[in-house]
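>>> Give me a 3D structure for the following:
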Amino acid sequence: MRNVARFRYAFIAAAVGGTIAMTGCTPTVHVEPAVNAADPDCAEVMISLPDKVAGHDKRETDSQATSAWGDPSKVVLRCGVPEPGPTTDRCVGVNGVDWVIEEGKENWTLTTYGRSPATEVLINPDEVASSTVLVDLSNAVSQVPQDEKCLNARDVELPEGD
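Presented below is the predicted three-dimensional model:
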């Protein structure tokens, strides 16, 4: 009996060790999780994400409610970020999803508007087209219901003066 127990223990230890060794070879992308990454709506977004974005394959990440595409990463997504408030940044609607686009020097941050929790996408516009990324991700992020619309300055009616 002792030998059987030792054999089982050795077999289980080898199997677990082999699994750890195999997963250790997989390139995992480090992404900081968003504050509300544990929101149940983020789970709906995550299971709806496409395998490819802007022609790049999906990769494993090390944080809840995150994803990345490309090697090296060309598109990085985090669900559960705080919803953006009023802003002068550009706002676009793509396939029923409103996005606020914050243009940086190198990277752009694309954040859903009117959805709680919000989803944030980081891209380098010199490497991937924001329009392609937003089309590819719109179905997944639309799993979070929209309760507000993004307005541009031309959409706002100003009160008439006296």
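
>>> use CA for all of it now, contacts and neighbours both
Fine.

>>> Can you show me the strands along this structure?
For the chain, the strands defined by DSSP state E cover 52-53, 56-59, 66-69, 75-81, 90-94, 97-103, 108-112, 118-123.

>>> Next, the second sequence, to be compared with the first:
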Amino acid sequence: MSRPSRTAPRRSALTRSALGRTAVAIAHTLTAAALSGCAATVALEPAADATDPACAEVIVRLPDTVGDAPRRETDAQATGAWGDPAAVLLRCGVEPYGPTTLPCYNVNGVDWIRDDADDPTFVFTTYGRTPAVEVIVDSDAASGTSALVDLTTAVSAIPQQEICLDADDVLDSGL
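The predicted structure is shown next:
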């Protein structure tokens, strides 16, 4: 009768151990890939006053979705992006508007100056809040009004110091 080989079980144990380590490495890789998502980070430039503490209050309140577009990671402080490709971009800490002839709209208690010079891209900037928040909307991919409504809670973290008066407000007030 022959004696069982001691090396066979040992090889089997080593093989199982190596397979186990490989399986764990694959699982970690798949988990990291799933957590990072398929979409790349959106590259943005931070605004001049992005380090203002009020911007931090805005950023922590940003919604997970704007319209139907999911939030994406950005590479700049005090920024946000939604959609793939990104259809809505936000930057906190931009220069506040002074007097302007651009149209001003109140959306859910937040005044926005709209600059549509780059049609079909609209740039909305808060009015009467310092620092100001800029929202860029690709009108071919998203609704500007819907985006502003979805961002109201976050932007309202910065107190309003002034309100804008558009031509209709001036006419209605009798001025």
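
>>> Quick one, which of the strands of the first structure gets closest to E157 of the first structure.
With Cα to Cα, the closest approach to E157 of the first structure among those belongs to strand 90-94: 17.1 Å.

>>> residue range for that closest one in the second structure?
Alignment note (TM-score structural alignment): strand 90-94 of the first structure is matched to residues 103-107 of the second structure.

>>> ditto for stretch 131-146 of the first structure
Aligned using TM-score structural alignment, stretch 131-146 of the first structure spans residues 145-160 in the second structure.

>>> Which residues outside that stretch are in contact with it?
For stretch 145-160 of the second structure, contacts defined as Cα atoms under 8 Å, 6 or more residues apart in numbering pick out 54-55, 57-63, 65-67, 88, 107-110, 128-131, 133, 135, 137.

>>> Buried members of these into ChimeraX, please.
Buried members of the contacts of stretch 145-160 of the second structure, defined by 16 or more other Cα atoms under 10 Å, are picked up in ChimeraX with:
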select :54,55,57,58,59,62,63,65,66,67,88,110,128,129,130,131,133,135,137
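
>>> Okay, helices next: where are they in the second structure?
Ranges of helices in the second structure, per DSSP state H, are 7-36, 53-59, 144-155, 167-172.

>>> Quick one: neighbours of the closest residue to N124 of the first structure other than its chain neighbours, just the number.
Nearest non-adjacent residue to N124 of the first structure, counting by Cα to Cα, 6 or more residues apart in numbering: N107, 4.4 Å away. As a burial measure, N107 of the first structure scores 14 neighbours (other Cα atoms under 10 Å).

>>> The second structure: which residue goes with N107 of the first structure?
Matched to the second structure by TM-score structural alignment, N107 of the first structure sits across from T121.

>>> Would you mind confirming that its match makes contact with I136?
Yes - the pair T121 of the second structure / I136 is scored as a contact, 6.9 Å apart, by Cα atoms under 8 Å.

>>> Now do the contacts for the closest residue to G128 of the second structure other than its chain neighbours.
Leaving aside its chain neighbours, G128 of the second structure sits nearest to E162 (4.2 Å; criterion: Cα to Cα, 6+ apart). Applying Cα under 8 Å, 6+ apart, we find E162 of the second structure in contact with 127-129.

>>> which of the residues you listed lies closest to S17 of the second structure?
Of all the contacts of E162 of the second structure, R129 has the smallest distance to S17 of the second structure: 60.8 Å, by Cα to Cα.

>>> Counting neighbours, what do you get for the closest residue to that closest one other than its chain neighbours?
Counting by Cα to Cα, 6+ apart, R129 of the second structure lies nearest to Q160, which is 4.9 Å off, once chain neighbours are set aside. Neighbours of Q160 of the second structure under the rule other Cα under 10 Å: 16.

>>> distance of Q160 of the second structure from A50 of the second structure?
For Q160 of the second structure, the distance to A50 of the second structure (Cα to Cα, to the nearest Å) stands at 18 Å.
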